[in-house]
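Sequence first, then the predicted structure, then my questions.
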Amino acid sequence: MIQTLSLRQKINQFLHILFPILVTQIALSAITFFDTNMSGKFGTADLAGVAIGTSLWIPIQTGLSGILIGITPIVSHLLGSKKEKDVAYQVMQGIWLSLIVSALVLLIGFILLSPILNFMNLENSVRDIAFRFLGAISFGILPLFGYTVLRSCIDALGQTRVSMFITLIALPVNVGLNYLLIFGHFGFPRMGGVGAGVASAITYWVIFAIALLFIYRAEPFINLRLFRDFHSLSLRSIKELLIIGVPIGFSIFFETAVFSAVTLLMSRFDTMTIAAHQAAINFASTLYMIPLSICMSLTILVGFEMGSGRLKDARQYGWLGIGLAAILSLATALVLLFAGSHVASLYSADPQVISLIQHFLIYAIFFQISDAIATPTQGVLRGYKDVNPSFIICFVAYWIIGLPTGYLLATYTNLGAYGYWIGLITGLAIGAVLLLSRLITVQRRYAAKDKAQPLHQL
């Protein structure tokens, strides 16, 4: 990354960082998409089982990955302040933290998975598929969290094309394994939805291995001497990572977990409704990769400018990203409005399921717009290392307002399952307004400092 002196240069650098991240995120989302889609083609029970398993796994994965991506603003600030020699040490501490996180997830999952699934009112076939799907994915937890740290470092260096290349290799691996393991082609076992879990676990090992190879042997990583020297675990450094990463992780967890909570609460509805809901959420999540990619790009760029002390440039990048996300959200809303039936047919051949999916997608239009504001705003705040208020806002908006509102509407009105979606829309909209207000407050505080900066920094 380089210092930019004009708006045009900022747009070029922003797009240079953004495009590979967007491709990467879409490809990663496509892994979940194909897991869900191909399981649905195998059978409705498999689609529902993978839906339940995914609803339990995704909040944990994204929340804990959020803690680990706390390394991104740390590395960005080190690069901006010309302290490249400290990057290798910080990345190694991130790897230590990923090992601790992986061990905790495996232990807790071993103890609590069966009781949680038993507590839910699921058909036996759906419960069995969900249990075995999650059991299969557990074999890929260690490399997945390790890759999260490596990718955060790669992206913070501005080498987002490397992450894109790794993920584009992983996608056909995952789809090919799904084809073999879900449907049992070419002599492989016919595992149904469980095969999607096995395929994902293997894919996680593949991307981790490729990332290690790049970091150890390719430029510019060689100059940073990543993994050339051994650095023992430092509680002080782990604490620094947690101070930044835990609020980020909780913010992501609160947002993703509320969607999963809705899916779990909807277990009282029939299998067809669960499957349709999950299909609609899956496609909406794919569209969500656009504001999420902008969010990640803004964390890198704002963090780099703040590390360099260029406060005005940090502000400009922030509003540039949020404006672009808002414009693109209108385009995604049009896709959902006019192509809903075509999208629904991607997930099922059952006319009733297609009709249900199409109805759910109409509601998804509204929270796409809120996501376009809230998610990039969080990215800007992370670049400022202002992370604690965001997770408080997300908790209040999604869990104190959004989820209870959805439960009341679904339980005490004739909206049924759609009531939960209205609750989600309410929570997301309130969260977007509060996060934007927080950003304005932070930028005004820095604006006062900006006035005292030398003229060449303005």
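Yep, it's here. Numbering: from 1, shown residues only.

Could you use CA atoms for every contact and neighbour count after this?
Noted.

center of the protein - which residue?
Central residue of the chain (Cα atoms, centre = their mean): Thr62, 5.4 Å from the mean position.

Flag every buried residue along stretch 340-349.
Across stretch 340-349, burial judged by 16 or more other Cα atoms under 10 Å covers 340-341, 343-345, 347-348.

how close does the residue nearest to the centre of the chain get to Ile137?
The gap separating Thr62 from Ile137 is 14 Å, by Cα to Cα, to the nearest Å.

Look up how far Glu255 lies from the residue nearest to the centre of the chain.
10 Å.

Repeat that for Thr377.
Thr377 is 14 Å from Glu255, by Cα to Cα.

repeat for Gly184
Gly184 is 36 Å from Glu255, where distance means Cα to Cα.

Assign a three-state SS to Cys394, would you?
helix (DSSP: H, G, I helix; E, B strand; the rest coil).

need the contact list for it.
Residues counted as contacts of Cys394 (Cα atoms under 8 Å, 6 or more residues apart in numbering) are 251, 254-255, 431.

one step back: adding distance to Ile202 and secondary structure, write the buried residues of stretch 340-349 out as JSON lines.
What follows is the buried residues of stretch 340-349, written out as JSON lines (distance: Cα to Cα, whole Å; DSSP: H, G, I helix; E, B strand; the rest coil):
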{"residue": "Gly340", "distance to Ile202": "33", "secondary structure": "helix"}
{"residue": "Ser341", "distance to Ile202": "33", "secondary structure": "helix"}
{"residue": "Val343", "distance to Ile202": "28", "secondary structure": "helix"}
{"residue": "Ala344", "distance to Ile202": "29", "secondary structure": "helix"}
{"residue": "Ser345", "distance to Ile202": "29", "secondary structure": "helix"}
{"residue": "Tyr347", "distance to Ile202": "24", "secondary structure": "coil"}
{"residue": "Ser348", "distance to Ile202": "26", "secondary structure": "coil"}
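
on that earlier part again, and Gly184 and Glu255? Which one has more around it.
Just comparing Gly184 and Glu255: by other Cα atoms under 10 Å the higher neighbour count belongs to Glu255, 23 against 16.

My read is that that one contacts Val396, right?
No. Applying Cα atoms under 8 Å as the test, Glu255 and Val396 come out as separate, 10.6 Å apart.

where's Met272, which helix or strand?
For Met272, the host element (DSSP states H and E) is helix 271-307.

Comparison target below:
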Amino acid sequence: MNATATTPTLGIGHHFRRTVQLALPVMAARAGLVIMLSVNAIFCGWQGKEVLAAFGAAAVPQVTLMVVGVGLLIGTIILTAQADGAGNHGACGRALAGGLVIAAGFGTFCAALLLPAEYWLDLLGQPVETIPAASDALRILGYSLPAILMFTACSFFLEGINRPLPGMIATLAANLLNLLLNWVFVLGNLGAPEMGAAGSALATSITRFFMLAGMLGYILTMPGRDRYLRPGWLRVDAATLRRLIVLGLPLAFAIGAETGCFNFMVVMAGWLGTAELATMYAAINYTSFVYMLTLGLSTAASVRVGNAIGRRNAGDIRRAGWIAVGLEFAVMAAIATLTIFLAPRIASLYSQDPAVLGLLVPALNLTALLFLVDGLQGVLMGALRGTADTLVPTAVYIVSFAFVGIPMGYFLGYQAGMGVPALIWALVAALALATLGLGARFHWVSRRQEGLWR
């Protein structure tokens, strides 16, 4: 490492302030995405456990593909943050163009893949009575996958240049639209038919296209646009596209392993019965909402560490990462405590069915422990993304979720008949293992100065 190329190490207070300033709007934006699914679940739950179970069955494969797509796009924020930290603003625009191409291509592929929805739901062994309604909802959600992934690419670009507020505003506005459309299409207001799970999917799909339009409109008119979007920025640069794929592909596998593990728990709950499926989907939906707060600090860690890489400052890499980890622990401990106290009220938002409530309240109490390990591993993964370290974290995820979480859930939750609590304990075990592996990896990488500047 060339010492003359580095910048002075910034103080702990500076890292704390900048991490919080970046994390808070990203938290709001990411939470807004899951609030949409939570609103959908609540509206469907009001229609009965069968409608909630149908929407849950539809959400599992769609969310899994969407999250894999988000993993493919994470290279956008890595390249943007590192280029912005180095003052290479033109490279930021090229990263955005490459991200949009990947998002549109992968999203369209997934939409086509989900068209035979009945086949996939039957293959996953979902309750027969849920498949007709769930298949309609799954196809409708699939149509909007290109829109939500392109929106994500735009959000990653803006977060990489430290402008997270537009994504937050767009997501919060979208939630109002999604709420209104759920009221119209799920409950059958303003002359619309009462569409149940399919109506909720339609509400979210329409909302996603509005989100994309709003974000593209902002980027094309934002202050300082010409600094980032230089003439010809939309021409896809082959080298940038390759770099995005090299960074994103391992992360897509990693996030796919994690999300696949969570969603497979929902699938296995469906093997146990409709009430168990509705319960597990509600518990995972609530967990996903809380995890969006983690994604705020995870994204902040990625950007702050990536900026430090751009400045060639090893001390700032360590400080940025571990400060984000400490903040995450404090936030998740507070959320876990609140969840334990409010579990009955939270459960009542999702369902009034006695069979579901009897399972969901204890399940929510268990998720309090899950939040802690889930949050820590998420922020550590974000810090490692900022260093562009992807292969080893991917291996950690695959071992934790594919070789520990899923088998443990299958044998204890399904084969041994221990049900929803065992499925959640399997997730806790997998996340704890991931936390230990990623923590050790970041400790090693952040102290290995050579090679971090590539």
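Yep, it's here. All of these numbers come straight from a predicted model, not from anything done at the bench.

before we move on, back to that, need the counterpart of the residue nearest to the centre of structure 1 in structure 2.
If you follow Thr62 of structure 1 across to structure 2 using TM-score structural alignment, you land on Val67.

What is the aligned counterpart of Met381 of structure 2 in structure 1?
In structure 1, Met381 of structure 2 lands on Gln378 (TM-score structural alignment).

Apologies, that question was intended for Arg304 of structure 2.
Applying TM-score structural alignment, one finds that Arg304 of structure 2 aligns to Leu301 in structure 1.

Report the aligned residue range of structure 1 for stretch 149-166 of structure 2.
Going by TM-score structural alignment, stretch 149-166 of structure 2 sits over residues 145-162 in structure 1.

Tell me how far the match of Arg304 of structure 2 lies from Gly379 of structure 1.
In this view, Leu301 of structure 1 and Gly379 of structure 1 are 10 Å apart by Cα to Cα.

What of Ile31 of structure 1?
Distance, Ile31 of structure 1 to Gly379 of structure 1, by Cα to Cα: 24 Å.

Those two: who's more crowded?
Neighbour tally, Ile31 of structure 1 and Gly379, criterion other Cα under 10 Å: the higher count belongs to Gly379, 31 against 24.

Can you tell me, leaving aside adjacent residues, what's nearest to that one?
Leaving aside its sequence neighbours, Gly379 of structure 1 sits nearest to Cys295 (Cα to Cα, 6 or more residues apart in numbering; 4.2 Å).

Please tell me how far the match of stretch 149-166 of structure 2 is from the chain's geometric centre.
With Cα atoms, centre = their mean, to the nearest Å as the basis, stretch 145-162 of structure 1 stands 14 Å off its chain's centre.

Figure out how far the helix holding Met272 of structure 1 is from the centre of its chain.
Computed by Cα atoms, centre = their mean, the chain-centroid distance of helix 271-307 of structure 1 equals 6 Å.

again with stretch 425-435 of structure 2
That offset, for stretch 425-435 of structure 2, works out to 18 Å (Cα atoms, centre = their mean).

what span of structure 1 lines up against it?
On structure 1, the counterpart of stretch 425-435 of structure 2 by TM-score structural alignment is residues 422-432.

same check, this time on stretch 175-184 of structure 2
With TM-score structural alignment as the criterion, stretch 175-184 of structure 2 aligns to 171-180.

compared with structure 2, how much does that stretch deviate?
Compared with structure 2 after fitting, stretch 171-180 of structure 1 deviates on average by 0.5 Å (mean Cα distance after the TM-score superposition for structure 1).

Buried residues, that stretch. List them.
Neighbour-count burial for stretch 171-180 of structure 1 [16+ other Cα under 10 Å]: 171, 173-175, 177-180.

from the contacts of Cys394 of structure 1, which is closest to Tyr420 of structure 1?
Set against Tyr420 of structure 1, the nearest of the contacts of Cys394 of structure 1 by Cα to Cα is Glu255 (14.3 Å).

which residue lines up with the closest one in structure 2?
Under the alignment (TM-score structural alignment), Glu255 of structure 1 pairs with Glu258 of structure 2.

now that match: how far from Arg163 of structure 2?
Going from Glu258 of structure 2 to Arg163 of structure 2 by Cα to Cα gives 28 Å.

For Leu144 of structure 1, which non-adjacent residue is closest in space?
Tyr204 (5.3 Å).

Give the full set of residues in contact with the equivalent of the one you found over in structure 2.
Using TM-score structural alignment, the equivalent of Tyr204 of structure 1 in structure 2 is Arg208. Contacts here follow Cα under 8 Å, 6+ apart; on that basis Arg208 of structure 2 touches 144, 147-148, 174.

Check Ser390 of structure 1 too.
247-248, 251, 378, 381, 435.

The stretch 151-300 of structure 2: strands as residue ranges?
With DSSP state E, counting those that start in this stretch as the criterion, the stretch 151-300 of structure 2 has no strands.

mind checking the end-to-end distance for stretch 186-202 of structure 1?
First residue to last in stretch 186-202 of structure 1 (Cα to Cα) measures 18 Å.

List the buried residues of stretch 40-57 of structure 1.
Those would be 40-42, 44-57, for stretch 40-57 of structure 1 by 16+ other Cα under 10 Å.

can you check stretch 420-434 of structure 1 too?
Under 16+ other Cα under 10 Å, the buried positions of stretch 420-434 of structure 1 are 420-432, 434.

Just to check, the match of Met381 of structure 2 is in contact with Leu435?
Yes. The criterion here is Cα under 8 Å, and Gln378 of structure 1 meets it with Leu435 at 7.1 Å.

Please identify which of the two sits among more neighbours.
Taking other Cα under 10 Å, Gln378 of structure 1 and Leu435 do not tie; Gln378 has more neighbours (29 against 23).
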